[in-house]
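**Q** can't give you the sequence, but here's the structure:
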């Protein structure tokens, strides 16, 4: 049987929906509401203080203003939504598996040395590609097994953004119990008033879900991740000293292993997350269906982590799964 979705007869509407990934975004008008600008356009004659993006200290400060708020009392929500694809065979096209929609809330604190503490919390729910509705079960597109879907609910995803003598800007972060310093090239480019920012984190670290203990859920001994955040912002907002925050819209891309709840085990392959994202003015801008399911199931996710979480281990889809679930028995051969 040919499982290559690209070769099956499809209507023009189906082709456009797959190409644009609108199955999980169009329902309820969530794309239009979530992508409303988080700040008003800059008035004529607004103040400007040019930023030297080649200076790591100025670059880092601009990045904090873009992603969050320089005011340590302000919590910044952001939304993301898109499609998750599976890559199981090198001779076949990627397969769209399900949608994803979620949000994060972060707060920043600048330290005396110019570095920034990031207090971040994030959650997301997976959706049916056809209806855009949130799902609690998913029929595995490869094995046909019915799997219980586990939402992303990471209570603490803190990070320390620093200026490193070796690499310039860098991020110090706990990855499932492994504290790592990763170079943070911010990749600024501008075109007239459009300022582009690229933030990438590429890591590989031991998997908490060891294959010998979690034969159905573990993707292997090592988790290899690539997270790429691309944002577009007004240069005038970034250079306005009267503003502590600058609006952005952009894309989040992630390449990583199978999720534990998919029950793929050590089957070769990986997932590609392709999403839009944008900064929000407030929690009230979160799409109604996402806000409702979060209020029902994860009400504590509307605020950033408190200061006392600093220095504690971060959460991830893998560490949270290990905390909340027991290993499934291996399949009989």
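**A** The structure has been received and is ready for your questions. Worth saying up front: this structure is predicted, and the values here are computed from it rather than measured.

**Q** going forward, measure contacts and count neighbours with C-alpha atoms only.
**A** OK.

**Q** Shouldn't residue 301 be within a helix?
**A** Yes. Residue 301: assigned to a helix according to DSSP: H, G, I helix; E, B strand; the rest coil.

**Q** That one reaches residue 294, doesn't it?
**A** Yes. With contact defined as C-alpha atoms under 8 Å, residue 301 reaches residue 294; the gap is 7.5 Å.

**Q** Quickly find the element holding the most centrally placed residue in the chain.
**A** The centroid of the chain falls nearest to residue 252 when counting by C-alpha atoms, centre = their mean (5.9 Å). Counting by DSSP states H and E, the element that carries residue 252 is strand 249-256.

**Q** Got another one to weigh against that:
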């Protein structure tokens, strides 16, 4: 799933999302249709009920009907060495997802993750990069992820493919528990992935995010999607391209983003970078999800 799910950083491993969270489709309309009586309000979904919680989480992260979902995240990566944080580069991330119902009562999410590293001063796509920790001049690679399909069981348990674009992924999700506060519903998301790639050292990717959206949409059983936002703070071992060798330390993401239902509602600077990379994805994102998966080297 940004390094938001593997793709945020080099990747993000699935979901999976970290790991794509805007007002699309149902903003004002959903609010205008809200029930006002006490009896109608009692029919709201209950975050403490297990079945309702699964619906709430799906509406926040994806949608309960079939269709496209897009997430964006903007932020910066910082190196953490001996509790000293050093800014490295920015991240302008976009995730493209198609949600389809599964025959077993669950659902499938096919996704592609396109994260562009950026210069912290200009916001432009990163090219040559001097590692501030080693002084070495490097070239920032572009590592899109997917397309990858993740199946969710009727109990919303994901099955992540063991092989992701040529790398072996050991994925461990943690329980997601929604709660309501101050007119919003929040979901704490955390997953850990070990990435094994032949010829490279293993990488650990911890995807840590807080996804939230208005209670009026999240708890209304009639809505199928929520105008959701995400705060991401992934913690991972150093990306291989930084050539940190055996130096101790990690990198962490400080990012914020939102979910939209149309690719044209994604941030304009991300769209410009994607157009320069491959404009056919913008023209037909659904077709892009039918391509063979790219090789992952994150």
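**A** Arrived safely. Small disclaimer: the values here were computed from a predicted structure and weren't measured.

**Q** helix or strand for the equivalent of residue 224 of the first structure over in the second structure, which one?
**A** Matched to the second structure by TM-score structural alignment, residue 224 of the first structure sits across from residue 204. Mapping residue 204 of the second structure onto the secondary structure by DSSP H and E places it in strand 203-214.

**Q** Next, the mean deviation of that strand compared to the first structure.
**A** The superposed strand 203-214 of the second structure is, by mean C-alpha distance after the TM-score superposition for the first structure, a mean 1.3 Å from where its aligned residues fall in the first structure.

**Q** all strands for the stretch 51-200 of the first structure, in order.
**A** Remark: strands assigned in the stretch 51-200 of the first structure by DSSP state E, counting those that start in this stretch are 76-87, 95-110, 116-127, 137-139, 146-148, 152-154, 159-164, 168-175, 178-183, 189-191, 194-206.

**Q** Measure how the longest one sits relative to strand 159-164, angle-wise.
**A** Angle between the axes of strand 95-110 of the first structure and strand 159-164 is 70 degrees (criterion: axes from the mean of the first three to the mean of the last three C-alpha atoms, to 10 degrees).

**Q** which residues of the second structure does strand 95-110 of the first structure align to?
**A** Using TM-score structural alignment, the residues of the second structure aligned to strand 95-110 of the first structure are 86-101.

**Q** Have a look at how far, on average, the matching stretch is from the first structure.
**A** Mean deviation for stretch 86-101 of the second structure: 1.0 Å (mean C-alpha distance after the TM-score superposition for the first structure).

**Q** What residues sit buried inside that stretch?
**A** For stretch 86-101 of the second structure, the neighbour count (16 or more other C-alpha atoms under 10 Å) marks 88-101 as buried.

**Q** thinking again about what came up before, the aligned partner of the residue nearest to the centre of the first structure in the second structure and residue 20 of the second structure, how far apart?
**A** Using TM-score structural alignment, the equivalent of residue 252 of the first structure in the second structure is residue 232. Computed as C-alpha to C-alpha, to the nearest Å, the residue 232 of the second structure to residue 20 of the second structure distance reads 10 Å.

**Q** and what of residue 122 of the second structure?
**A** Residue 122 of the second structure sits 22 Å away from residue 20 of the second structure, going by C-alpha to C-alpha.

**Q** cool, and residue 180 of the second structure?
**A** Taking C-alpha to C-alpha as the measure, residue 180 of the second structure falls 22 Å from residue 20 of the second structure.

**Q** Tell me which of those two has more neighbours.
**A** Shown here are residue 180 of the second structure and residue 20; by other C-alpha atoms under 10 Å, residue 20 has more neighbours (35 against 18).

**Q** Check whether the more buried one really touches residue 93, as I assumed.
**A** Yes. Between residue 20 of the second structure and residue 93 there is a contact under C-alpha under 8 Å: 7.2 Å.

**Q** still on that earlier bit, and the match of strand 95-110 of the first structure, how far from the chain's centre?
**A** Chain-centre distance of stretch 86-101 of the second structure: 5 Å, with C-alpha atoms, centre = their mean, to the nearest Å.

**Q** Could you do stretch 269-278 of the second structure as well?
**A** With C-alpha atoms, centre = their mean as the basis, the mean position of stretch 269-278 of the second structure lies at 18 Å from the chain mean.

**Q** Report the aligned residue range of the first structure for that stretch.
**A** Counting by TM-score structural alignment, stretch 269-278 of the second structure corresponds to residues 289-298.

**Q** For that stretch, buried residues please.
**A** 290, 291, 294, 298.

**Q** looking at this, the first one is in a strand?
**A** Meaning residue 290 of the first structure. No. Secondary structure of residue 290 of the first structure (three-state DSSP): helix, not part of a strand.

**Q** who touches the counterpart of residue 197 of the second structure in the first structure in this structure?
**A** Mapped onto the first structure by TM-score structural alignment, residue 197 of the second structure lines up with residue 208. Shown in contact with residue 208 of the first structure (C-alpha atoms under 8 Å, 6 or more residues apart in numbering): 176, 318, 319, 322.
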